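Novice: Quick one, what's the 3D model for this:
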Amino acid sequence: MPLYPFGFGTALGRSFSVLRGNPKVLLGFAVGVQAAASFVGLLILGGVSFLMFSRLATVEEFSDEFDALMAGSIAVTAVVGVVVTLALSALNVVVQGVVVAEVSRATVGERATLRELWAIVRPSFWRLVGYFALQLLAILVVALVVAVPVIIGAGTEQYFLAALIFPLLLAMIPLWAWIGTKLYLVPSAIVLEGIGPIAGIRRSWQLTRGRFWPTFGVMILISVIVSVASSIVTAPLQLFGSFLPVIVMPFGEGTPEPGDFGAALATMLVVTIVTMALQLLVSAIGTIVTGAGGALMYIDARMRREGLDLRLQSYVEQRELGASELPDPWPYDPAYAAYAAQPRYGAPGPAQPGYAQQPGYPQQPEQGYPQHPGYPQQPGYPQQPPQGYPQQPPQRYPPQQQAYPQQPGYPQQQYPGQPPYPAPPSAPAAEQPAQWQPPQWQPPAPPSGGA
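Specialist: Modelled structure (predicted):
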């Protein structure tokens, strides 16, 4: 992972590439947990259904007691099914916690085992379950708000109250998108910072401030991609399973042969098992990708708001230098948050006094660092004025005339059977200028006449 704010595109792409980094641990854990949860849920639901509906054989059919037992059995089975489904769905939050731990280790270039990841998640297990309980409570409150007008309208025959369910459901869609985005980072905050559900909600609400639309884009695109992939994988098998009875009994009449019926039943059972396995696999992948997207957006938000990138870089450098005991870089540190709140990149400051502009160099325009969106800014450093060097006067050297001695020509080669080539006429020698001779001293002539 890059140790700097990476933004929307990197977070979305790396969410799907998390499996490539540690596939055995993540996919094995997610599929194993969800498969075990599904198996336990089927056993509980099947046992309760058998116990409840087996009582119908003890009373007379079409009697009042039979009708009461039937209604009670259906109600108890439905309630148990909802409770078991919600209880086992809490394990998805635990899977997301393991994914968050894996992303945190992969960010600093470490590959952890399942035992090491569970050691990170185990202290926060009940906190994650508590957060899921708060989500469940909120869902029940919303369901009651939607169901009360319907119940009142049906009881008082005021059906216009029941019609209020449609605008209420439409209003729930943007409300769900807004609240879901603001709480998308809660599992990451609970696992990495070791805080409770309420504090995790507060932290997620704070970190998504100013980063709502990138977080919403990652969350909604992951949901859409996973849903479309699940439909593409399971739709052909479901379609084949729906056409299987028509293939066995094309006209809907008669009894198929025992061999044909057994083959059709075995085929239907195989198709059902394969469909459930594929749905389980796609669901596990969706849980992993969703958890990875939340963890990456959490890391990106903390890098921008709290200088987490500086702490992670320091952690990696100390590890590379061979430090044995390294502090945990993930808990909240107010000192780094205060430092990150300062501007990192600003315009250059005024020139310091005492530096004179040197002649000979043109004044260069001041160029500041470009403002990157989303990066915290550091205070600008004062700009040093350009210090030119004094211009040196041009140095003129007198032309040097150096006569080179004339090189003798190459001897002429003669080949046998060929006449000798005539020598080229030699160029006349250049006339050398007469050299100046100083005048010779001569004694003065004797004066004429007698003394």
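Novice: switch to C-alpha atoms for all contacts and neighbour counts from now on
Specialist: Noted.
Novice: hey, where'd the helices end up in the stretch 201-350 of the chain?
Specialist: 212-248, 258-306, 308-320, 334-340 (DSSP state H, counting those that start in this stretch).
Novice: Looking at those helices, which is nearest to residue 7?
Specialist: Nearest of the helices of the stretch 201-350 of the chain to residue 7, taken as Cα to Cα: helix 258-306 at 6.7 Å.
Novice: Measure how the closest one sits relative to helix 308-320, angle-wise.
Specialist: 100 degrees (axes from the mean of the first three to the mean of the last three Cα atoms, to 10 degrees).
Novice: Dump the helices of the stretch 201-350 of the chain to JSON lines, plus distance to residue 109 and mean neighbour count.
Specialist: Output for the helices of the stretch 201-350 of the chain, formatted as JSON lines (distance: least, Cα to Cα, whole Å; neighbours: other Cα atoms under 10 Å):
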{"stretch": "helix 212-248", "distance to residue 109": "23", "mean neighbour count": "15"}
{"stretch": "helix 258-306", "distance to residue 109": "14", "mean neighbour count": "20"}
{"stretch": "helix 308-320", "distance to residue 109": "8", "mean neighbour count": "17"}
{"stretch": "helix 334-340", "distance to residue 109": "22", "mean neighbour count": "15"}
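Novice: Before we compare anything, build this one as well:
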Amino acid sequence: MDEKFSRPKGFGQILDHTFGLSKRHFKDFFLILLVFLGPIYLLQAFIQLVSGVSFFREVGAGETWFEQMVMSFGETENASLAADLGIALVGLVTIFVAPVATAAIMFAIDHLRKGEDYTVGSVIKQAFSRYWPMLGSTILFCLIAFGLFVVPVILVTIAGVVGAIVFPIVGIILAIVLFLGFAVGIGLLLTRWSFYFGAVIFEEETPGLSRSWKLTKGRTWVLFGLFIIFSLIITVISTTLELTFGMLLGNSVLLSLIISAASIFTTMIFTVGYAVMYFDLKIRNDADDLKEMIGEYHTPQI
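Specialist: The predicted structure follows:
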């Protein structure tokens, strides 16, 4: 077993291991995601072209260069119904292929953890072997997350409106407090259930929610913090690229492709981080390193 996987890691060590793996195996991980997400992003770009968006540089109405760039985003948002439906279709397809790409990267990291060789094709094949359980579990998790978000939004809205009618300042403060409370509570709950995916593909437990709840016991706040850090990294990279290239290209197809490439990169980092966190939880709960060493000790030497 790789030494870095054989011992529990702290907050900073998980981040360091994540970026180290992403750097050393960038080509394989990026290629896996490109195989599944690349065609989807190309289809999205094609839909934009057909709907009349310029490929290299999209400008809108305005007297100055800055006004033209800003207006281009507003004008291209008023796309045709066909383009909107096409983009919605792209999003729907992503739901069905993204779990396979995630599983393939996790299988690759599992091979690295065990010191085994692998190919991109072999880990993709492994991922498809658990396709239906992980798809069903992912849909269930998304439905739970949707329900957890919708109900608090309704409650916060009602409380804010009622409070604003009675006493505006109190209504605003109440809405903010409730929003922050629900946000943290929901985040912690989803963190407890979020490692269902690893349980589904490695332990063949479906839907894996109870297994995830057991794995994350005592580590919820640390994991929640790591998810926040990864989300901030993704947001900063995406926002920086969109603002930088958006000022040069407007809301063009080329900008969309650049953002898509950045999305593949940030998805790779998040997926690797998720895998590192999952295997760290396994080490803490199941003592996988001891099991492996015992197995190697009892294996006859030839």
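Novice: After superposition, what is the TM-score?
Specialist: The TM-score (TM-score structural alignment, normalised by the length of structure 2) is 0.71; 265 aligned residues with a Cα RMSD of 3.8 Å.
Novice: about what we covered before: select, out of the helices of the stretch 201-350 of structure 1, the one closest to residue 134 of structure 1.
Specialist: Closest among the helices of the stretch 201-350 of structure 1, once you apply Cα to Cα, is helix 258-306, at 18.3 Å.
Novice: okay, the helices of the stretch 201-350 of structure 1 in CSV with distance to residue 96 of structure 1 next?
Specialist: Below are the helices of the stretch 201-350 of structure 1 laid out as CSV (distance: least, Cα to Cα, whole Å):
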stretch, distance to residue 96 of structure 1
helix 212-248, 14
helix 258-306, 5
helix 308-320, 21
helix 334-340, 26
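Novice: gap between the residue mapped onto residue 92 of structure 1 from structure 2 and residue 34 of structure 2?
Specialist: Using TM-score structural alignment, the partner of residue 92 of structure 1 in structure 2 is residue 98. As defined by Cα to Cα, to the nearest Å, residue 98 of structure 2 lies at a distance of 11 Å from residue 34 of structure 2.
Novice: what's the answer for residue 126 of structure 2, then?
Specialist: Residue 126 of structure 2 is 17 Å from residue 34 of structure 2, by Cα to Cα.
Novice: what do you get for residue 183 of structure 2?
Specialist: 33 Å.
Novice: now residue 142 of structure 2
Specialist: Taking Cα to Cα, one finds residue 142 of structure 2 at 23 Å from residue 34 of structure 2.
Novice: Look at these two and report which has more neighbours.
Specialist: residue 34 (18 against 13; other Cα atoms under 10 Å).
Novice: corresponding residue for the more buried one in structure 1?
Specialist: In structure 1, residue 34 of structure 2 lands on residue 31 (TM-score structural alignment).
Novice: go on, residue 132 of structure 2?
Specialist: Residue 132 of structure 2 maps onto residue 126 in structure 1, by TM-score structural alignment.
Novice: Just the buried positions in the helix or strand encompassing that match, please.
Specialist: In the assignment (DSSP states H and E), residue 126 of structure 1 maps to helix 125-156. Within helix 125-156 of structure 1, the residues that count as buried by 16 or more other Cα atoms under 10 Å are 125, 127-133, 146, 149-151, 153.
Novice: Show residues contacting whichever helix or strand comes after that helix.
Specialist: Under the assignment DSSP H and E, the closest C-terminal helix or strand after helix 125-156 of structure 1 is helix 159-162. Residues from elsewhere that reach helix 159-162 of structure 1 (Cα atoms under 8 Å, 6 or more residues apart in numbering): 149, 150, 151, 152, 153, 154.
Novice: Stretch 83-96 of structure 1 too?
Specialist: 29-30, 33-34, 37-38, 41, 44-45, 121, 125, 128-129, 132, 187, 287-288, 290-292.
Novice: cool, and stretch 38-49 of structure 1?
Specialist: 73, 77, 80, 81, 84, 85, 88.
Novice: And residue 201 of structure 2? What does it align with in structure 1?
Specialist: Match for residue 201 of structure 2 (TM-score structural alignment): residue 191.
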